[in-house]
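In: Predicted model follows, preceded by the sequence.
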Amino acid sequence: MDRTVAILVARLIFAAVFAMAASFKFLGMDETAVYIAAAGFPVPHFLAWVAAFFELALVLAFLTGAFFSEAALLAAIYVIFLAFAFHGPSHWQGNQAEFGFFVDHFTFFAGLLFAAVHGPGKQLAIRRGFIWRNEPA
C-alpha cells in the first residue's frame, strides 16, 4: 500500500472514530451526562458538552492536518484517561468485557502516539502546529 494512501486512511479512521463519539454525545447528551455522573465526575452535563466539542475539534484536526501532532497527542491522553475512568480495574469484576475495552484503549493510544510523532503526511494536510513541525512523511 502506498505510504500516502495509508496515512490518509489512518487519518480518516481517527476522524471517523471521534466523529462517531461526538455524534453519540450530541445526539444523546443526557445519556452521556448520566454515564459521566455514574463514573463519579461532578458537573456531568458540562463535561459531556466539553467532551463533544473536544472530539469535534479532533475530527477537524485529523481531517485537515492542522495542529495534527498536537491533536493526536491530546487525543492519546484523552483515550488513556477514558480507559481508566470508564473501563479501569474497578469495572472488571462486574463485567469481564470491560477489561477488553480497557486494553483496546491502549491500542488506540499507541496509534495516536505514532501519529503524533510522524505527522499528517504530505498530502491533503494543512501543515500548522506548535509543538512539532509536521515534516513530510
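Out: On my side now, so go ahead.
In: Every contact and neighbour count from this point should use C-alpha atoms.
Out: OK.
In: Would you indicate which residues of stretch 21-40 are buried?
Out: 22, 25, 26, 29, 32, 33, 36, 37 (16 or more other CA atoms under 10 Å).
In: how long is that stretch from one end to the other?
Out: In stretch 21-40, first residue to last residue: 20 Å (CA to CA, to the nearest Å).
In: circling back to that earlier point, any idea which of the buried residues of stretch 21-40 is the one closest to residue 63?
Out: Using CA to CA, residue 22 is the member of those that lies nearest residue 63, at 14.7 Å.
In: Surely the closest one touches residue 52?
Out: Yes - using CA atoms under 8 Å, residue 22 makes contact with residue 52 at a distance of 4.7 Å.
In: Can you tell me, leaving aside adjacent residues, what's nearest to residue 12?
Out: Once flanking residues are discounted, residue 12 sits nearest to residue 63: 6.6 Å by CA to CA, 6 or more residues apart in numbering.
In: next up, a second structure to put side by side with the first:
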Amino acid sequence: MSIPVLSAIVRHSFWQRGGLLLARLIVAAIFLMACGTKFADIGATATFIANAGFPMAMPLAWIAAIFEALLVIAFLTGILMREAALLAALYLLFLAFAFHGPQNWGGNHMEFGVFVDHFAFAAGLLYMTAFGPGPLGIRR
C-alpha cells in the first residue's frame, strides 16, 4: 500500500469520531478486566499488594478496584476523561515501578516486559489526556 493511500485512510473522518471512541472502549475494557479480577478475589489482590511490601493491603486493594471502576465509567462516557486519563497514566507508572520494577527483573524477562508495557499504555493515556474524548464523549 502506498503512502498516499495510507495517508488518505488515516485522514478519513472515521478516525476523528470512531477511532477516538474505539480507543476509549479498548482502554475501558482493559481497566474493566483489571478491576473485575480485583473484585472477584480482593483477598488475592491484597496479598499481591502486601507481598510488594505495602502496608494496609486490604484497604489499598479496595481503593485500587474502585478507582479502576471509576476509570471505566470515565472512559465509557467521556465524562472527566482527560482528568481520568492523566490519573490513570500516573497510576500505571506507579504500578510499573512498585510491582514490576527493577527489583523484580532478576532473571525474569516477563517482569521487564510488563514494566515496559505499562509505559506504552501510559503514553496512550497521556495522548488521551491531550485530546480528550472526541466528539462522541459526553460533555461536562
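Out: Done, it's in. What you see is a predicted model, and the numbers here were worked out from it, not measured in a lab.
In: Can you give me the TM-score here?
Out: For these two chains in superposition, a TM-score of 0.91 is obtained (TM-score structural alignment, normalised by the length of structure 1); 127 aligned residues with a CA RMSD of 0.8 Å.
In: ok, back up a step: can you tell me the residue that sits opposite the residue nearest to residue 12 of structure 1 in structure 2?
Out: Superposed on structure 2 with TM-score structural alignment, residue 63 of structure 1 falls opposite residue 76.
In: Count the residues that sit near that match.
Out: 20 (other CA atoms under 10 Å).
In: Remind me which helix or strand residue 55 of structure 2 belongs to.
Out: Residue 55 of structure 2 is part of no helix or strand, with elements assigned from DSSP states H and E.
In: same thing with the one 3 residues further on?
Out: If you go by DSSP H and E, residue 58 of structure 2 is part of helix 57-77.
In: Could you do residue 125 of structure 2 as well?
Out: helix 109-131.
In: Return the set of buried residues in that helix.
Out: Buried residues in helix 109-131 of structure 2 (16+ other CA under 10 Å): 111, 112, 115, 116, 118, 121, 122, 125, 126, 128, 129.
In: what do you get for stretch 87-99 of structure 2?
Out: For stretch 87-99 of structure 2, the neighbour count (16+ other CA under 10 Å) marks 87, 88, 89, 91, 92, 93, 96, 98, 99 as buried.
In: Kindly name the residues of structure 1 that line up with it.
Out: Against structure 1, stretch 87-99 of structure 2 falls on residues 74-86 (TM-score structural alignment).
In: picking that back up, can you convert the buried residues of stretch 21-40 of structure 1 into TSV and add a column each for distance to residue 120 of structure 1 and secondary structure?
Out: Formatted as TSV, the buried residues of stretch 21-40 of structure 1 follow (distance: CA to CA, whole Å; DSSP: H, G, I helix; E, B strand; the rest coil):
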residue	distance to residue 120 of structure 1	secondary structure
22	21	helix
25	26	helix
26	27	helix
29	31	helix
32	31	helix
33	33	helix
36	32	helix
37	35	helix
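In: Redo those as CSV? Include distance to residue 14 of structure 1.
Out: Listed next are the buried residues of stretch 21-40 of structure 1 as CSV, based on distance: CA to CA, whole Å:
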residue, distance to residue 14 of structure 1
22, 12
25, 17
26, 18
29, 22
32, 21
33, 24
36, 23
37, 27
